[in-house]
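[1] need coordinates for the following:
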Amino acid sequence: MATFGFIGTGNMGGALARAVCTRIPADQVFVANRTAEKARLLAEELGCFPSDSTAIAANADFIFLGVKPQMMTDLLAEIGPVLAKRQSRFILVTMASGLTITSIQAMAGGAYPVIRIMPNTPASIGEGMILYVCGDGVAKTEETVFLDAMTGAGRLSALPENLIDAGSAVSGCGPAYVDLFLEALADGGVACGLPRATAMELAAQMVVGSARLALESGQHPGALKDAVCSPGGTTIQGVRALEKAGFRGAVMEAVIAAYEKTVGAGT
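    Have a look, this model is predicted:
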């Protein structure tokens, strides 16, 4: 059975380690972090093993590089010599925004097989949207093993690498936009007299239900919106207010701004 090593157990690395541990035996999972105590606590929680970056680089079949883009050069310079000495096969899994498969290979010092992923924070509760692309060196059987292990994180979608950054601007950055929307909805409810906890529950469940309806019905969101907007009713007046404020344009600009930042700076 394949082993999975996570170098970096921050919000996303930790979330993916938790997801993998729902699919494979925890004794096949190893976690490491710059702060060793953080890795130890996560390992204790999951029943997996605390480790360090060098040991994971030397032994794990799937090596998750869970560090920020600006830290990737140093990490790969550290573990590169270890990777170069390996006789067994391994796959690097990168989740660093803006860094291509080719750039990861260059930093690592070899044309190693790489899977590039862009997860999002809902992966921490198994409701993530994980974009991925396999480099040329990844075998189909290895992709299958990887996808099975990652199922616990949520929905996975293969994208060509030239679309990964655009996809991440929607699903990777999108939770922040939705959270702003949730907060604004709840604030509006509070302004109308609702207790804050009630307003937040109503707003959050509405977003969950609306998103599932869109996914499961396959209907265009415009049609779903029209179904709520009765002629002369209250909802269409709310939609009118959003349109007057430039709601859709603002959301589109947010996605484009995030995409341009990723492409331009790799951060």
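
[2] please count neighbours and contacts with C-alpha atoms only from this point.
    Will do.

[3] I'd say I125 and T151 touch.
    No. I125 lies out of contact with T151 (CA atoms under 8 Å); the separation is 11.7 Å.

[4] among these two, which residue is more densely surrounded?
    It is T151, of I125 and T151, that has more neighbours when counted by other CA atoms under 10 Å, with 20 against 14.

[5] now show me the structure for the sequence below, then we'll compare the two:
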Amino acid sequence: MTEKIAIVGVGAMGGAIAKGLYNTKQYQLLGLNPVNPRVTQLAEDLEMTVVNDPAALVNLAPDLVILTTPAPLTVATAQSLANLPTTTPVVSAAAGITQEQLQAVLGDRPLATMIPNTPVAVNAGAIGLALPQEMVEPAGTLIKEVLGSLGTVIEVKEADLNVVGVIGGCGPAFVDVMMDALSDGAVKHGLNRQVAYQVI
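    Below is the predicted model of the structure:
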């Protein structure tokens, strides 16, 4: 049976996760997002069913829900999904929103938090994952399997996710800026930019 994976909030990170999951050809993709032409096109490209009403997503019966909504909206969005079966695992990628905050609105269900980075789009991501000790099976295995298809999963304490986000999310961007600066310096001294990139 093909698992149905729902991505709530198909923005930059949600879209990257959807692309990575689509690349695996292992999952049926569902999405929840306000009407948006970019998301409509992405859904068409990825053979993804996108709805704009939480009740409609609940009716599609996802096997796993991944929240990638902006942090200020995450708790309210999670609350709108409270009618999901209590066995449906939920993973949140909202920085700064704790498992405790989500548990307060989602009730007693398998719940984890994570910090992914955008290379998940090409299945080369680094994903910091905080699973609570009381995570029940098969939910924990499903979460690790799905996220593992997007790249390397590093299990950490929830308190360490912010550090993981800075290193895994911002770190590559800082390195990219440094590489651009090195390339600019090489070009300034007469080297062809493509050659400079090869050297770097």
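
[6] residues near A56 of the second structure, how many?
    Using other CA under 10 Å, A56 of the second structure has 12 neighbouring residues.

[7] that one and N83 of the second structure: what is the separation?
    Taking CA to CA, to the nearest Å as the measure, A56 of the second structure falls 11 Å from N83 of the second structure.

[8] give me the common contacts of those two.
    Residues touching both A56 of the second structure and N83 (CA atoms under 8 Å, 6 or more residues apart in numbering): none.

[9] name the nearest residue to A158 of the first structure, ignoring sequence neighbours.
    Y132 (5.0 Å; CA to CA, 6 or more residues apart in numbering).

[10] the host helix or strand of V251 of the first structure maps to which residues in the second structure?
    V251 of the first structure belongs to helix 247-265 when assigned by DSSP states H and E. Counting by TM-score structural alignment, helix 247-265 of the first structure lines up with no residues of the second structure.

[11] what packs against that helix?
    Contact here means 3 or more CA pairs under 8 Å, 6 or more residues apart in numbering; DSSP states H and E; on that basis helix 247-265 of the first structure packs against helix 161-171.

[12] average offset between the helix it packs on and the second structure?
    After superposition onto the second structure, the mean distance of helix 161-171 of the first structure to its aligned counterpart is 1.6 Å, using mean CA distance after the TM-score superposition for the first structure.

[13] where does that helix end up in the second structure?
    Residue span in the second structure matched to helix 161-171 of the first structure, by TM-score structural alignment: 158-168.

[14] where's the matching stretch relative to the chain centroid, distance-wise?
    14 Å (CA atoms, centre = their mean, to the nearest Å).

[15] one more: stretch 61-79 of the first structure?
    17 Å.

[16] which residue lines up with S149 of the second structure in the first structure?
    Using TM-score structural alignment, S149 of the second structure lines up with G152 in the first structure.

[17] does that match touch A19 like I think?
    Yes. In this structure, G152 of the first structure is within contact of A19 by CA under 8 Å, at 4.6 Å.

[18] neighbour count winner among the two?
    Using other CA under 10 Å, the more surrounded residue of G152 of the first structure and A19 is G152, with 24 against 21.

[19] that one belongs to a helix?
    Yes. Under DSSP: H, G, I helix; E, B strand; the rest coil, G152 of the first structure sits within a helix.

[20] may I have the distance across the match of helix 161-171 of the first structure, first residue to last?
    15 Å.

[21] what's next to that stretch, contact-wise?
    Applying CA under 8 Å, 6+ apart, the contact partners of stretch 158-168 of the second structure are 95-96, 98, 113-117, 126-131.

[22] for P89 of the second structure, which residues are in contact?
    63-65, 109-112, 139, 143.

[23] which residue in the first structure lines up with it?
    Aligned partner of P89 of the second structure by TM-score structural alignment: I91.

[24] D184 of the second structure now?
    Residue pairing (TM-score structural alignment): D184 of the second structure is matched to D187 of the first structure.

[25] tell me the spacing between its match and G174 of the first structure.
    D187 of the first structure sits at a distance of 20 Å from G174 of the first structure (criterion: CA to CA).

[26] who's in contact with the residue nearest the centre of the first structure?
    Nearest to the mean C-alpha position of the first structure, by CA atoms, centre = their mean, lies P119 at 1.4 Å. If you count contacts by CA under 8 Å, 6+ apart, P119 of the first structure has them with 12, 95, 128-131, 168, 171-172.

[27] helix/strand/coil for R116 of the first structure?
    Applying three-state DSSP: R116 of the first structure is strand.

[28] where do the strands sit along the second structure?
    4-8, 28-32, 49-51, 64-67, 90-92, 111-115, 125-130, 151-155 (DSSP state E).

[29] list the helices and strands the last one packs on?
    Meaning strand 151-155 of the second structure. strand 125-130.

[30] any common contacting residues for G152 and A19 of the first structure?
    G126.

[31] one step back: okay, the contacts of stretch 158-168 of the second structure in TSV with distance to K25 of the second structure next?
    Below are the contacts of stretch 158-168 of the second structure laid out as TSV (distance: CA to CA, whole Å):
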residue	distance to K25 of the second structure
A95	28
G96	32
T98	31
T113	24
M114	23
I115	23
P116	20
N117	21
A126	20
I127	20
G128	23
L129	23
A130	26
L131	26
